[in-house]
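Visitor: turn this into a model:
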Amino acid sequence: MVRGYLTRRGLGLAAGAAVLTGATGVRARTRFTRVMTAKGVVQFQRADNGVLVAHGIPYGANTGPRRFQPPVPPPPWGDAVLPGSYGPASPQRGNEPNQSEDCLRLNVWTPAPAPAPGRRPVIVYIHGGAYATGSGSSPLTDGARLAARGDVVVVTVNHRLGPLGYASLARLAPRFEDSGNLGQLDLILALEWVRDNIAAFGGDPGCVTVVGQSGGGAKIATLMAMPAAAGLFHRAVTMSGQQVTASGPLNATRRAEVWLEALGLTPDRIEEVRTMPIERLIEASAATDPILGGSLYFGPVLDGRGLTRHPFWPDAPAQSAAIPMMIGNTREETLAFLGNDPANAGLTWDALPARLTPSQMRIDVAPEEVTAWYRANHPRMTPDQVLIRATTAARSWRAAVIEAEMRAAQGSPVFVYQLDWASRLSNGRTGAYHTSDIPLMLDNVEADGSGAVGPDAQTMADRMSDALLAFARTGDPNHAGLPVWTPYSLERRETMVMDLPPRMEDDPRGDERRFFGRIPYVQPGT
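Guide: All right, here's what the predicted structure looks like:
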């Protein structure tokens, strides 16, 4: 029995309500439903809206004893019952609660397990937080409302992050060959779990949509180029999350060396990282990045093993050409990062160039030139607005455009959206900022952390969540609440502008795209 799980008898004593009548059913008016998976029983509880939810299901074994090794399936737990709470998050520098190396866990929401009439589309949500923070237990990504709304099965996933998931040690010592992409290999194992088990939960393993915001979207873009992920998902949605290029092996190794130096280790002592206290490994990731500055960046690595090509360079990956894709961004992405700093409010035109730093725009362009261009071409914008629009257009949006262009050039189906509808930050500033599409797309505008406020918030969520559900079911996001949404082409750059009312536009912000497109773009961190 897996430690910490309750036996069937123990649960009966604790809850006194569930009586098992079969692998997937219980007597009427009981509180719990149980499903048998390949490794053991999973017990569901009923959410307030009637959807069944199971938290903390292991899809992989505890990574602690196998630190810096590829994931493996979990040991069987038989008729033991999972504890019913969210599983641990990967150890990280963030304030995520309940961190542990035993983090290969997932959560499932389903209207009903099998047997049921037909199989339901499956939506697997991969959390953001770059490759360093986060988990699948945020209230914003709770799957109960989406599962009920669309008659779908929703899954959220935890996996290894930071140096545990992406420290590239392969060039420094043997037996670390896959260390630069372990977080990605964890996600592949999770998708294999979905393939092998989701039918018992009422889901269709042949109709799996992966959805991710920010770092989650970047992880999906990377999976689209990883041979081991081929065939494990059938649609892809990235929300403000792109990965055009991966870290090269030399830069990734240099970062690993800096991390080892922060640990007080030389390469000949590298084996000590397998047994060091986990807190030391995470603390050392705060060392200064030798390429970017700031804390160390850990992300997917072009290692020639799990990842043999860059995700979206020099073209879109052929292995994913037939997978319909939705690519989204928000118009004021960087308001999420800059909008809470009082120094970025009330700017003058003279002060603006000093705020348009290379660390914010991520490209080599003179801030005075950027300021002058916006003043000439967007005279109604204030300096505060130019700061947000310029930093958004210069960095994350560039990668979204590149990926859409690559897909269109390949002749692959890609639907592009831009969120214009404004949410509200905690300090009262408003805009379509990074993360503001999460509660809209997942129909969680009332959840803690949502900035979607006001009488139109649910209407906006209806538009976007119904688009996701239509896309998950058919590979086409069109539904009655939107104008006709046509795929992106290089000739017109068709984009659904998510606002009230929603509208189709050809090449929105085209002048900003062309202005910044003159300057070579390098994916930050790579």
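Visitor: could you use CA atoms for every contact and neighbour count after this?
Guide: Will do.
Visitor: spatially nearest residue to S85, not counting backbone neighbours?
Guide: H55 (5.2 Å; Cα to Cα, 6 or more residues apart in numbering).
Visitor: alongside the first, I'd like the structure of this one:
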Amino acid sequence: MRKVLATLLAATFVAGTSAPAAMNPISGDPVAIDSGRVSGTMLSSGVRAYLGIPFAEPPVGNLRWAAPKPVKWDGIFNADRKGAECIQVLRPHNINHYFGEEPSSEDCLYLNVWTPPTAKPGAKLPVIVFIYGGGFTIGSSGMPNYDGENVAKAGAVYVNFNYRVGALGFLAHPELTAEQGGHSGNYALMDQALALKWIRANIDKFGGDPDKVLIMGQSAGARSVSLQLFNPMAKGLFRAAVMSSGCNFVADGVGGGQMMTLSEAEKVGLAYQEKLGAKSLEDLRALPADRILAVQSETQVGAHVEGVRIQGAIVDGYVIPRQNGEMLASGDIARVPIIASYNQDDIDAGMSPLSRVKTVAEYKAAVQQLYGANADAYLKLFPIATDAEVPAKAKRYATMAGLETSSRRCALAMSKLGVNGYVDEYSHKHPYVPGVKIADQDIATIGAYHTSDMPYWLNTLDKYNMLRPTRAWTEADRMLSGQMLGALIAMAETGSPSTTALAWPATTAKTDVKMDFDVPAKVVPLDTKRLDWLAAHPAAVQARSTRPDRVRD
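Guide: Okay, here's the model as predicted:
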């Protein structure tokens, strides 16, 4: 049992600031939850923030590479600052998603709760839960662009949390499988499920309704959401799901690939052990975390580490019983309404061979490689007449074949199971400050890039100017953000994203439409004929670049 008397020592500084923030007591605290008593801090907006609440024992020692265990404490836990991010490479200071240094630790299983100023226990407010992305090797709930203050100001309870990433989150190993009753790996997904159980058990104490929980994730976070739809441990823990970039549970993995089996993942674990020169699981658990990170392959946020590649989720027979496609076919999926979302200039376009063609001849050659005997039929449906048209049209066609097709298929699959699916494309380019330099973006050519929708969904636009001016936001941007956040809250409240400000019909075989989040936002028809052809004629699986020319996180 852990005694917590004052501040969270692992997180001495709030990200993006140079000194600890003062704690402003909340009238009525402490809140009594399953773990113990907790006190938060009142923000200047009146929003009540409970930051850095532990939802599990620190996953260290013998709990490294083990299922997370619920935590309890004596005394009052002062939840006035965010917890440390899980072990990962750190970020250069000149990239798009640098918002200030965050402390890092293996002791990282913490969550944050923001509640509206007038929220009271039992108020039964809708709950938005956000799961970060980052290719399953980076990411943090402490990033300010994932903050929940403005969500709470809009009337919902907002929660985000950390989960283990990289080798510490997904390492499978024969010794671990023997220790854990026939399965190993997927610790990150178990962290997520335990956080959702914490929310189910405790969110009413903060004014939230445990029956109105929406889970949302972006990129690897979207993949996490889709996996929780199939996870027996997460059954009944949420009433709606949103996947941004994107939903791909109809075909397992990008490009239709399959998730690793346990035996395949154990071989990766043995390669990891060999790379580290460890003789046993005991030796692996004795190594400092930086040694573990040093041999993990990483190509994000400027890192270029050639090591053992951790590929994420594993069909372990426990957290993930079978391949998602098999489970969907037998109806073994949470039957909740979903939003399947993608961006106009998303990561799939950057990873497609079509993104690298510059001439009509190169385009036709790439199509031949991708579609083989079906290449001529493809070219009739997806023509490009001149070299000047190639960049824009090839990128658009790549998006249609990638996340647009998979998002539509997810929505239609849910429709067949009797629940609604909604599709949207975020197509609005950020308004940049003229001349601003961002190391991982060319502001002259970048469009609606991977992750660019997130500050609109969560109304965190101003976080992008917290360290230096990068965006010249307009009232139109703020209106669009209000519409998108309103849709999320409505989805949590009612199961539908439609609001009085923005009607949003479900995507079905009869109403084959999507929401286009631009200025103005509008419902537009999907290109049914071409999308049906793409769904019926999947491209050959290609080796995709591990260093895409699109922003990852």
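Visitor: need the TM-score between these chains.
Guide: The TM-score (TM-score structural alignment, normalised by the length of structure 1) is 0.82; 493 aligned residues with a Cα RMSD of 3.8 Å.
Visitor: still on that earlier bit, could you check how far the residue nearest to S85 of structure 1 is from F471 of structure 1?
Guide: 26 Å (Cα to Cα, to the nearest Å).
Visitor: can you check L140 of structure 1 too?
Guide: Taking Cα to Cα, one finds L140 of structure 1 at 20 Å from F471 of structure 1.
Visitor: before we move on, what about G428 of structure 1?
Guide: 33 Å.
Visitor: ok, those two, which is more surrounded?
Guide: Counted by other Cα atoms under 10 Å, G428 of structure 1 and F471 do not tie: F471 has more neighbours, with 23 against 11.
Visitor: surely that one is in a helix?
Guide: Yes: the assignment for F471 of structure 1 (DSSP: H, G, I helix; E, B strand; the rest coil) places it in a helix.
Visitor: list the contacts for it?
Guide: 235, 477-478 (Cα atoms under 8 Å, 6 or more residues apart in numbering).
Visitor: mind running it again at 10 Å?
Guide: Counting by Cα atoms under 10 Å, 6 or more residues apart in numbering, F471 of structure 1 touches 121, 209, 235-237, 324-326, 415, 465, 477-479.
Visitor: trace it over to structure 2, please.
Guide: Aligning on TM-score structural alignment places F471 of structure 1 opposite M491 in structure 2.
Visitor: now swap in T275 of structure 1 and tell me
Guide: By TM-score structural alignment, T275 of structure 1 lines up with A286.
Visitor: which non-adjacent residue is nearest that match?
Guide: G61 (7.5 Å).
Visitor: so how many other residues sit close to the one you found?
Guide: 13.
Visitor: then P525 of structure 2?
Guide: Counted with other Cα under 10 Å, P525 of structure 2 comes out at 12.
Visitor: wait, the residue nearest to A286 of structure 2 sits on R285?
Guide: Yes: look at G61 of structure 2 against R285 with Cα atoms under 10 Å: they come within range, at 6.4 Å.
Visitor: what's the longest strand in structure 1?
Guide: Counting residues, the longest strand found in structure 1 (DSSP state E) is strand 203-213.
Visitor: what's the helix or strand just after that strand packed up against?
Guide: Toward the C-terminus, strand 203-213 of structure 1 is succeeded by helix 215-223 as the next helix or strand (DSSP states H and E). If you count contacts as 3 or more Cα pairs under 10 Å, 6 or more residues apart in numbering; DSSP states H and E, helix 215-223 of structure 1 packs onto strand 120-126, helix 182-197, strand 203-213, strand 235-239, strand 325-330.
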